[in-house]
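In: Please work out how this folds:
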Amino acid sequence: MKTRRVFLLVAGLILVLIGALWTLQGLGVMGGSVMSGVTLWAIIGPVVAIIGGYLLVRTRR
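Out: Have a look, this model is predicted:
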């Protein structure tokens, strides 16, 4: 049971960070990528971050 909790915690944290990165790239804040300035990533990023946040909250229970 503890292994699953650690896995969900790490997965949630990674998803939040990736979602934030994708959002910033989609908004054009971070350049240097094919994803920079593409609106699709500004939409997908927050969705991924919310899923990661849900996993983080779920592991706290």
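
In: hey, let's count contacts and neighbours off CA atoms from now on
Out: Noted.

In: so which strand or helix has A42?
Out: helix 39-60 (DSSP states H and E).

In: Just give me how far that helix sits from the chain centre.
Out: 5 Å (C-alpha atoms, centre = their mean, to the nearest Å).

In: tell me which residues in it are buried?
Out: Buried residues in helix 39-60, counted by 16 or more other C-alpha atoms under 10 Å: 41-42, 45-53, 55-56, 59.

In: so who does the nearest residue to W41 once chain neighbours are set aside touch?
Out: Closest residue in space to W41, ignoring its immediate chain neighbours: G26 at 4.5 Å, by C-alpha to C-alpha, 6 or more residues apart in numbering. G26 is in contact with 35-43, 45, counting by C-alpha atoms under 8 Å, 6 or more residues apart in numbering.

In: The structure of the following sequence is requested for comparison with the preceding one:
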Amino acid sequence: MRKLLLTVGFLALAIGLLWIGQGTGVIGWPPSSFMIGQLQWAGYGATSAAIGLILIWQGQA
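Out: Purely as a prediction, here's the structure:
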């Protein structure tokens, strides 16, 4: 169970950080992404990253 929490947590954190970067326009990859420059996706990314951090924290316990 611990490995699963850590794996899912790190994936959620990585995806969340990517979405934050795309939503704020800092990351322009892939160039054809509809999420680039859309602040709504930065919010989704922050939520995903927070959930990922919680899962990582729970996996450490």
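
In: Need the TM-score from the superposition.
Out: The TM-score (TM-score structural alignment, normalised by the length of structure 1) is 0.91; 58 aligned residues with a C-alpha RMSD of 0.6 Å.

In: thinking again about what came up before, could you find the counterpart of the residue nearest to W41 of structure 1 in structure 2?
Out: The alignment partner of G26 of structure 1 in structure 2, by TM-score structural alignment, is G23.

In: Distance of its match relative to M1 of structure 2?
Out: From G23 of structure 2 across to M1 of structure 2, the span is 32 Å (C-alpha to C-alpha, to the nearest Å).

In: With G45 of structure 2 instead?
Out: Noted for G45 of structure 2: a distance of 25 Å to M1 of structure 2, by C-alpha to C-alpha.

In: Likewise for G43 of structure 2?
Out: For G43 of structure 2, the distance to M1 of structure 2 - C-alpha to C-alpha - is 29 Å.

In: In structure 2, which residue is most central in space?
Out: What sits nearest the mean C-alpha location of structure 2, by C-alpha atoms, centre = their mean, is G16, with 1.0 Å.

In: So that residue: helix, strand or coil?
Out: Classification of G16 of structure 2 by DSSP: H, G, I helix; E, B strand; the rest coil places it in helix.

In: Do I have it right that it meets T47?
Out: Yes - in this structure, G16 of structure 2 is within contact of T47 by C-alpha atoms under 8 Å, at 7.2 Å.

In: where's L9 of structure 1, which helix or strand?
Out: Here L9 of structure 1 is covered by helix 2-26, with elements defined by DSSP H and E.

In: Good, we can wrap up now.
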